[in-house]
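[1] show me how the following folds:
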Amino acid sequence: MSRFRGLFHRRGSLFVALCVATFWQFCDGIEARSEPAEKPNVVFILADDLGYNELGSFGQEKIKTPNLDRLASQGMRLTQHYSGNAVCAPSRCVLMTGKHPGHAVVRNNREAKPEGQWPLPAEEVTLAKKMNAIGYTTGGFGKWGLGGPSSTGDPMDQGFDRFFGYNCQYHAHSYYPSYLWSDRAKIALQNDPEIPGHASLAKDADPADPASYEPFKGTDYAPDRINAQTLEFVKANQDKPFFLYYPTVIPHVALHVPDEDLKPYHDLGWKDPPFTRSKGYGYTPHFTPRAAYAAMITRMDRYVGNVLDLLDELGLADNTIVIFSSDNGTTHLEQEVDYEFFDSVGELRGLKGSLYEGGVRVPTIVRWPGHIEPGSSSDRISGFEDWMPTLMEILNDEPASEDADGVSLAATLKGQEQSPRKPLYREFSGYGGQQSLRAGDWKAVRQGLTKKGIKTELYNIKEDIGEQNDVAAKHPKIVARMERAMKEEHSPSEVFPLKPIDN
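    All right, here's what the predicted structure looks like:
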């Protein structure tokens, strides 16, 4: 009997131990299933026509951008990042589709009546659609420019669950419009009449009198409305993963900004000659254009700060990837935006509309706490087409397809070594027709493609960041390789032909 009790005791202990072990394994399984790793939110903020050197963290000395400078101190600056193209719509197309300009559908700005630009086709796979497919709620707030209302390119048909702002780029030339779009409905603003984006001083107006510029001031500032809706989207979706695309219209001209933002720059005593639009060219006049431009950028910075502060307040900052960039370089309209006074592109050559560095190299910042080293920087060559594969790798462990134009930056963002990028190709059918190819330190540029004869320029960007010394004659073999690569990367477009290449 005692032997039986001993056997039962030993076997019972074993049984209890097995039960306990099984119980804890079961609990571990429950914990693993009930608390999966949360997918990070993504906030992509896109400035409009912001130059490479127009943030404090990228060298700006006159314009104050404290919130974006703070973002840079908390994340990584990408110092060789390229926008999708040299002007608005084709650049945004590259960002949204992950296709470089030689393959993208939209390759230039083109208005489509009655409102909007050349539309993305219905079957296009956009970043918003990709985010939707992996469980993200998506919202776009600001300027769209890739297809008018009810077209195939309408943002509500291209993967966005929520849209608020300007659909049409031309409509966005006014910061005091009569309406904005909320999803598929027009929302009236309190601007009666609407302040036009293009207008001139009255014939009898004195250009030296500040009162002459009063007609270009409105009541209901559209960027305020857009920022408010952006914050509402974050609040409404704080308990689930969201993708926030915030393509702000600032600092694209016209020079429209509330008076209260001008005073800090007026107090600096800048010599600030009025922009009068005397020749009928450009956007609406402004009495102090330098102060207005600086104030617009500082106001944009404040909008960014509102988003960052809300992420902190809601406890979302540590689980949110924040990306900031610009759709192209500073505008070439020097009477409205004094890019020399602000040193807007630093040492770079070219402005908006150009495939030289100043037209397409843009200030870019990425913050992801716990993954990206604060205050770091990377000079890896990258471009807008890289964001789709980067985010898909991070969020869904999804490798880019072999024929994808973009290359994931995930390793670089995490501070890991990454092999050199394949050549980065750009083409632009506007402003005379242009092509460029960046391969390592070398950059090939072609200008004036609408004319007979094609000349390829070659620059060593590491030694000549200002693209002042064309060394094509010294390196014919490199030029030949670059020309072959440009030919391979270009696919003909009936809508946006690159003459004379497509003839």
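
[2] use CA for all of it now, contacts and neighbours both
    Fine.

[3] helices of the stretch 401-503 of the chain, residue ranges please.
    Along the stretch 401-503 of the chain, counting by DSSP state H, counting those that start in this stretch, helices occupy 410-413, 476-489.

[4] any idea which of those helices gets closest to residue 431?
    Minimum separation from residue 431 across the helices of the stretch 401-503 of the chain (C-alpha to C-alpha) falls at helix 476-489, 18.6 Å.

[5] winner for burial among the helices of the stretch 401-503 of the chain?
    Highest mean neighbour count among the helices of the stretch 401-503 of the chain (mean count of other C-alpha atoms under 10 Å): helix 410-413, with a mean of 19.

[6] who does it touch, helix- and strand-wise?
    Applying 3 or more C-alpha pairs under 8 Å, 6 or more residues apart in numbering; DSSP states H and E, we find helix 410-413 packed against helix 387-396.

[7] okay, buried residues for the helix it packs on please.
    Buried residues in helix 387-396, defined by neighbour count with 16 or more other C-alpha atoms under 10 Å: 387-395.

[8] please state the offset of it from the chain centre?
    Chain-centre distance of helix 387-396: 16 Å, with C-alpha atoms, centre = their mean, to the nearest Å.

[9] okay if I get the helices of the stretch 401-503 of the chain as JSON lines plus distance to residue 114?
    Formatted as JSON lines, those follow (distance: least, C-alpha to C-alpha, whole Å):
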{"stretch": "helix 410-413", "distance to residue 114": "41"}
{"stretch": "helix 476-489", "distance to residue 114": "33"}
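
[10] one more, please, to line up against the first structure:
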Amino acid sequence: MKQTVVCLILLVGLSAALPTIPHTQQRTPPPNIIYILMDDLGVEEIEIYGRNLLKTPHLSRMAREGLVFTQHYAGTSVCAPSRCALMTGMHTGHCEVRGNKQWEPSGQMPLSPETVTVAEVLKQAGYETALFGKWGLGSEGTTGEPTRQGFDQYYGYLDQVLAHNNFPAYLVRNGQRESLPNEVIWEPKTSFFKGLGSFTPRPTVYSNDLFTKEAVTFLQKRRRNQPSEKPFFLYLSYTLPHNNGEAPKEQRFQAPTLTPYENEPPGGPAWTLLEKNYAATIARMDDYVGQLMTTLSQQGLAENTLVLFSSDNGSTEDIPARFAARNQLRGMKRSPYEGGIRAPLIAWWPGQVKPGTSDHLTGQWDFFATAADLARVKPASKTDGQSIVPTLLRRKQTPAPYLYWEFHEQGGWQAIRQGNNKLIYKVRADAYELYDLSRDPAEQTNLITHTPDVAAYLKTLLASARTPSRDFNFGK
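    Predicted coordinates:
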């Protein structure tokens, strides 16, 4: 069934001209696509969105040379459902995995065989597909394993709990566990995660360094204009700066070194070890971006490769207060407010994407349609997203009719945004909140009783935006 669906996507797509790519570009090979996804990186934590305390020179260069989206959103406010939205093009009112549901004996709820991912569509369109990093949509041997969901190869964490530890005991390569020389301490089996959580007191090998090495090696095997070379889709899913809740507090953020924050700040109050480690993870992340951009340029691939940089949700609740003190957006991870679901998005494609900013409203479920558009195939079935290729190429684009999110922990919530109006429904409390983000981006003034007509319309839209789920219905 799954193979039939993917083939239908391609048959329909290959019979239609791509409306958003110029005719002159139609004769060129479809572009390579790299999607860099960070983990719990709040939109206000990096320099290009106003965070001056932590320097990110490579990301800043990417932003100067590319397009910065100021109104971009994650799939939702936690890992697995956000990644499901990214991979399937369906928002959390329609996608299969709508929450962080643990699976036995380990890992999270796997994608079903019928689910069509962006990797499958691109693979069938002739792309080589690879995943390095965190997955969270099915462990080895399940129907959600990456090689059963369109990836030719993968290396990394399949289980999100194991991914809490950046110095793990092992990683998984194409279904096989590869041990690492890190001596970890496992939580007892009576703990919340049933013994799957761990920390490493004397760390040796850093997983994110390995992911970058894999990605650089993957790119170094390719050169521009080789006739036999397939286009590629590289999904690089880092675990930074996600905390390790199973570690002692001072070790909840770990980097291999404290560079460049060993002596921070000169002449001021000393930073704690936790603060230095957190800042060092951001610096490490930025260095990875620099390595990738350099490798693309060296291999002659930059001008035919679209690189997207984003994060799966807002800042972790454990972010040191020093780095969140000046945040203007309300809320963090797990929150329906902007600080929980707003995400960075930078698009870099030299010669195609012109530098600047865009306030076009986008959600991560737009990636599926965008990738299919670039690959010159047209999905046979409707997704919740829209291709943002017109926006990337600086053409006018009709905004999406609305953006929708839901969350299934802590009593549950739903949220919907149409234009500048955003409605939040807190399920257990049976309470609504309404905000005008153009006037109140910090969501301080609840307008639910002030604009009843707007509230009534958005309540109806909110109720129609989701379909029932066997596994995720707010505990009902």
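
[11] TM-score them against each other, please.
    The TM-score (TM-score structural alignment, normalised by the length of structure 2) is 0.86; 429 aligned residues with a C-alpha RMSD of 2.1 Å.

[12] not counting sequence-adjacent ones, nearest residue to the equivalent of residue 285 of structure 2 over in structure 1?
    Under the alignment (TM-score structural alignment), residue 285 of structure 2 pairs with residue 300 in structure 1. Spatial nearest neighbour of residue 300 of structure 1, chain neighbours left out: residue 250 (6.4 Å); criterion: C-alpha to C-alpha, 6 or more residues apart in numbering.

[13] next one: residue 498 of structure 1
    Nearest to residue 498 of structure 1 is residue 429, by C-alpha to C-alpha, 6+ apart, at 5.3 Å.

[14] residue in structure 2 matching that neighbour?
    Matched by TM-score structural alignment, residue 429 of structure 1 corresponds to residue 408 in structure 2.

[15] distance check, its match against residue 134 of structure 2.
    Per C-alpha to C-alpha, to the nearest Å, residue 408 of structure 2 is found 21 Å from residue 134 of structure 2.

[16] ok, residue 45 of structure 2 next?
    In this view, residue 45 of structure 2 and residue 134 of structure 2 are 21 Å apart by C-alpha to C-alpha.

[17] and these two? which has more neighbours close in?
    residue 134 (28 against 25; other C-alpha atoms under 10 Å).

[18] what range in structure 1 does the strand ranked longest in structure 2 sit on?
    In structure 2, assigned by DSSP state E, the strand with the most residues is strand 232-241. Alignment of strand 232-241 of structure 2 against structure 1: residues 242-251, by TM-score structural alignment.

[19] swap in stretch 437-444 of structure 2?
    In the comparison with structure 1, stretch 437-444 of structure 2 aligns to the range 461-468 (TM-score structural alignment).

[20] for the matching stretch, measure first residue to last.
    This stretch, stretch 461-468 of structure 1, spans 10 Å end to end (C-alpha to C-alpha).

[21] quick one: contacts for the residue nearest to residue 498 of structure 1?
    107-108, 496-499 (C-alpha atoms under 8 Å, 6 or more residues apart in numbering).

[22] next helix or strand past the host helix or strand of residue 24 of structure 2?
    Here residue 24 of structure 2 sits within helix 23-26, counting by DSSP states H and E. Of the helices and strands lying after helix 23-26 of structure 2 in sequence (DSSP H and E), the nearest is strand 32-39.
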